[in-house]
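S.K.: Quick one, structure for this:
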Amino acid sequence: MSEIKFSNDQTARLVSKVKAYFEAELDQEIGGFEAEFLIDFFASEIGPHFYNQGLADAHLLLQEKVEELGYQIQELEKVPG
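M.R.: Below you'll find the model as predicted:
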């Protein structure tokens, strides 16, 4: 998996949310630079776990759909006679 990258707009929105969270929940102010470092840390350390869970969820959904398709194909089979 490649490194997670955010656009400038995404980064600005995330920085704003992190700063607001720190102020509202922790009663601390942090600067944009610190918030950006925190985002980079979470993206590199925790991001892969969310990514892998997303893959696992997609895989399960795909398996369910393939099984459902198998049943639908069986219903189309003709009985000789």
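
S.K.: can we go C-alpha only for contacts and neighbour counts from here?
M.R.: Will do.

S.K.: what comes up buried for the helix or strand hosting residue 60?
M.R.: Here residue 60 sits within helix 47-76, counting by DSSP states H and E. Using 16 or more other C-alpha atoms under 10 Å as the burial criterion, the residues of helix 47-76 that qualify are 47, 48.

S.K.: go on, stretch 30-50?
M.R.: Residues 32, 35, 36, 39, 40, 43, 47, 48 are the ones in stretch 30-50 that count as buried (16+ other C-alpha under 10 Å).

S.K.: Can you redo those as CSV, where the extra columns are secondary structure and distance to residue 75?
M.R.: Converted to CSV, the buried residues of stretch 30-50 look like this (DSSP: H, G, I helix; E, B strand; the rest coil; distance: C-alpha to C-alpha, whole Å):
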residue, secondary structure, distance to residue 75
32, helix, 59
35, helix, 56
36, helix, 55
39, helix, 51
40, helix, 51
43, helix, 46
47, helix, 42
48, helix, 41
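
S.K.: And this one, please, so the two structures can be compared:
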Amino acid sequence: MIKLERAQKEALARAIQDYMQDELSVEIGQFDSEFLIDFVTEKLAPIYYNKGIEDAKSVIERRMLEMTDELYEIEQEVDI
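M.R.: Next up, the predicted model:
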């Protein structure tokens, strides 16, 4: 599971509390909002992590194709 720094978790908890109050008219405390962060992180982190890996793989594959093209461009002819 992703480990958030204390300050990050507190800021997220405050944002969740504000959202719940503003959008849903529900008041939740610090403990409940941190519990929600833990739950959401546990369930969603692997999905976002895997998406990040897929995106990184796409970038690497694209760069490898570019490098392959560049290598073909500098390849010298052999007359034997």
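
S.K.: Could you get me the TM-score between them?
M.R.: Comparison of the two superposed chains (TM-score structural alignment, normalised by the length of structure 2) gives a TM-score of 0.91, and 79 aligned residues with a C-alpha RMSD of 1.0 Å.

S.K.: picking that back up, structure 2: matching residues for the helix holding residue 60 of structure 1?
M.R.: Residues 45-74 of structure 2 are where helix 47-76 of structure 1 aligns, taking TM-score structural alignment as the criterion.

S.K.: Then stretch 29-37 of structure 1?
M.R.: Under TM-score structural alignment, the counterpart of stretch 29-37 of structure 1 in structure 2 spans residues 27-35.

S.K.: Quick one: residues in contact with that stretch.
M.R.: With contacts defined as C-alpha atoms under 8 Å, 6 or more residues apart in numbering, stretch 27-35 of structure 2 is touched by 9, 10, 13, 14, 16, 17, 20, 21.

S.K.: From those residues, list the buried ones, please.
M.R.: When the contacts of stretch 27-35 of structure 2 are checked for burial by 16+ other C-alpha under 10 Å, the buried set is 9, 10, 13, 14, 16, 17.

S.K.: residue in structure 1 matching the first one?
M.R.: Okay, so that is residue 9 of structure 2. Following TM-score structural alignment, the counterpart assigned to residue 9 of structure 2 within structure 1 is residue 11.

S.K.: Superpose on structure 2 and give me the mean offset of the helix or strand hosting its match.
M.R.: Residue 11 of structure 1 belongs to helix 8-26 when elements are defined using DSSP H and E. By mean C-alpha distance after the TM-score superposition for structure 1, the fitted helix 8-26 of structure 1 averages 0.9 Å away from its aligned residues in structure 2.

S.K.: to the chain's geometric centre, what's the distance from that helix?
M.R.: For helix 8-26 of structure 1, the distance between its averaged C-alpha position and the chain's averaged C-alpha position is 18 Å (C-alpha atoms, centre = their mean, to the nearest Å).
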